[in-house]
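[1] I'll drop the sequence and a predicted model, then ask my questions.
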Amino acid sequence: MNANAQDQRAAVWAVVDSDIGPLLLAATGEGLVTVAFHATGAVRDRTLDRLGSRLGAEPVHAPDSPLLAEAIRQLAAYFAGDRSDFELPLDWSLISGFNRQVLRELASGVPYGAVVGYGDLARRVGQPGAAQAVGLAMGANPLPVVVPCHRVVESDGGIGGFGGGLETKRQLLALEGVLPQPLF
């Protein structure tokens, strides 16, 4: 790999505060590559170790990096209720195959304030019997919030699972006006 290609694979990272707790954001020269929930202590360390092994280079703590600046700005605007979609370059290298296909459809086809069922999303990508596989793709999403896996729900009206925890999913859906805000 030449030096320029290696630079593209090196990631910079920062932890930012949000309404749903600390988020670890990491980006490469290609774009935002990871968003991780509950990014303190062991969770942060595991995320960085996994990211380094997947990219082949240790991530560098760089909270002032221009690679992260726009993602940080857009996430802050989203949580403030001033942004309903993200316009960021994304590095899809951590996900491939069916999972990438499903996540790209989710990112482009399920707008702010809307939800989709696991089975509906499976049909959209031409795999009508793959609702469970869609659930696995949501669990493998390296870019939650930005690629809005919180908008995928059960067909019977249940909220479904969520890697960031069900309370986090409820908060994101409430922010988008899909669920009522909690009373307290």
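    Alright, I've got the coordinates. Residues are numbered from 1 along each chain as shown.
[2] hey, let's count contacts and neighbours off CA atoms from now on
    OK.
[3] looking at it, residue 16 is touching residue 23, isn't it?
    Yes. Here residue 16 reaches residue 23: they are 5.4 Å apart, a contact under Cα atoms under 8 Å.
[4] more crowded one of the two?
    More crowded of residue 16 and residue 23, by other Cα atoms under 10 Å: residue 23, with 22 against 15.
[5] what sits against that one?
    15, 16, 17, 35, 36, 37, 38, 39 (Cα atoms under 8 Å, 6 or more residues apart in numbering).
[6] Now the terminal residues of stretch 156-171, how far apart.
    The first residue of stretch 156-171 is 20 Å away from its last residue (Cα to Cα, to the nearest Å).
[7] did I read that right, residue 25 in a strand?
    Yes. Membership of residue 25 in a strand is supported by DSSP: H, G, I helix; E, B strand; the rest coil.
[8] Wait, it touches residue 31, no?
    No. Here residue 25 lies out of contact with residue 31, judged by Cα under 8 Å, at a distance of 10.8 Å.
[9] another one to put next to it:
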Amino acid sequence: MTDFFFPVPIEAELDPAVHRARLVAEAEREGLLDVAYRTLDTPVGSLLLAATGRGLVKVAFDRQDHDAVLLALAAEISPRILRAPSRLDAVTRQLDEYFTGQRRDFDVPLDFRLARGFRLAVLEHLPEISYGHTESYAQVAAAAGSPKAVRAVGTACALNPLPVVVPCHRVVRSDGSYGQYAGGEEAKRTLLTMEAA
């Protein structure tokens, strides 16, 4: 007969939350966790949040297929991805505050490695658009240093890896219509209406 040693009560070992917490702690201790993620229910649907050691690297809407987003992150950043909600506590708290009207901008480290060149220049400008205000694609193109690159601004906003936190929803067409949005037109309308209140 073989003896088994359980360092914690067997009931705790079988608890998925306890097991997951131990996995996360072990992965962090061994330097094996490159991307931590969690999901968050919000007024614009479920958001996938992912962070590296540098900061928040991805925010994705449910309609973008969270599993596909995680696979893309594994290919683009590292396959060492683990659901580790506590690593995203700060951004989760700030998003909760934002959606309840207690926060107007975000103060969390951002990892922009998924954007380069002009797209990055656009993303760096977006937080300068004040809460409750909008800018046209043409205005953003000029602010990013390429006044004729209006379509490129649209592409940069569509491919924004950090929507909501980096507020591409505040960019609209010159006629005031919403334009495209990764979370869908209804999500963009919800965000702009909330900020206008």
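    Looks like it arrived, so ask away. Keep in mind that what you see is a predicted model, and the values were worked out from it rather than measured.
[10] Which of the contacts of residue 23 of the first structure are conserved in the second structure?
    Checking the contacts of residue 23 of the first structure against the second structure (both residues aligned by TM-score structural alignment, their matches' Cα atoms under 8 Å), the contacts still present are 15, 16, 17, 35, 36, 37, 38.
[11] The fifth one: what's it in contact with?
    Same thing as residue 36 of the first structure. So residue 36 of the first structure contacts 23, 24, 25, 44, 47, 142, 143, 144 (Cα under 8 Å, 6+ apart).
[12] The first one pairs with which position in the second structure?
    Residue 23 of the first structure maps onto residue 47 in the second structure when the alignment is built from TM-score structural alignment.
[13] Could you measure from that match over to residue 131 of the second structure?
    Taking Cα to Cα, one finds residue 47 of the second structure at 20 Å from residue 131 of the second structure.
[14] follow-up on the earlier one: which of the contacts of residue 36 of the first structure map to contacts in the second structure?
    Checked against the second structure (both residues aligned by TM-score structural alignment, their matches' Cα under 8 Å), the contacts of residue 36 of the first structure that hold up are 23, 24, 25, 44, 47, 142, 143, 144.
[15] would CSV of the residues you listed with distance to residue 3 of the first structure be doable?
    Listed next are those as CSV, based on distance: Cα to Cα, whole Å:
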residue, distance to residue 3 of the first structure
23, 30
24, 26
25, 24
44, 27
47, 25
142, 25
143, 26
144, 30
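[16] now for the helix or strand harbouring residue 40 of the second structure, which elements pack on it?
    Using DSSP states H and E, residue 40 of the second structure falls within strand 35-42. Counting contacts by 3 or more Cα pairs under 8 Å, 6 or more residues apart in numbering; DSSP states H and E, strand 35-42 of the second structure is packed against strand 45-51, strand 81-83, helix 89-99.
[17] what comes into contact with it?
    46-53, 77-78, 80-85, 87-88, 92, 96, 99.
[18] what do you get if the cut-off is 7 Å, keeping everything else the same?
    46-52, 80-85, 87 (Cα atoms under 7 Å, 6 or more residues apart in numbering).
[19] Make a PyMOL selection of whichever of the residues you listed turn out to be buried.
    In PyMOL syntax, the buried subset of those is picked out as below (16 or more other Cα atoms under 10 Å):
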select buried, resi 47+48+49+50+51+52+81+82+83+84+85+87
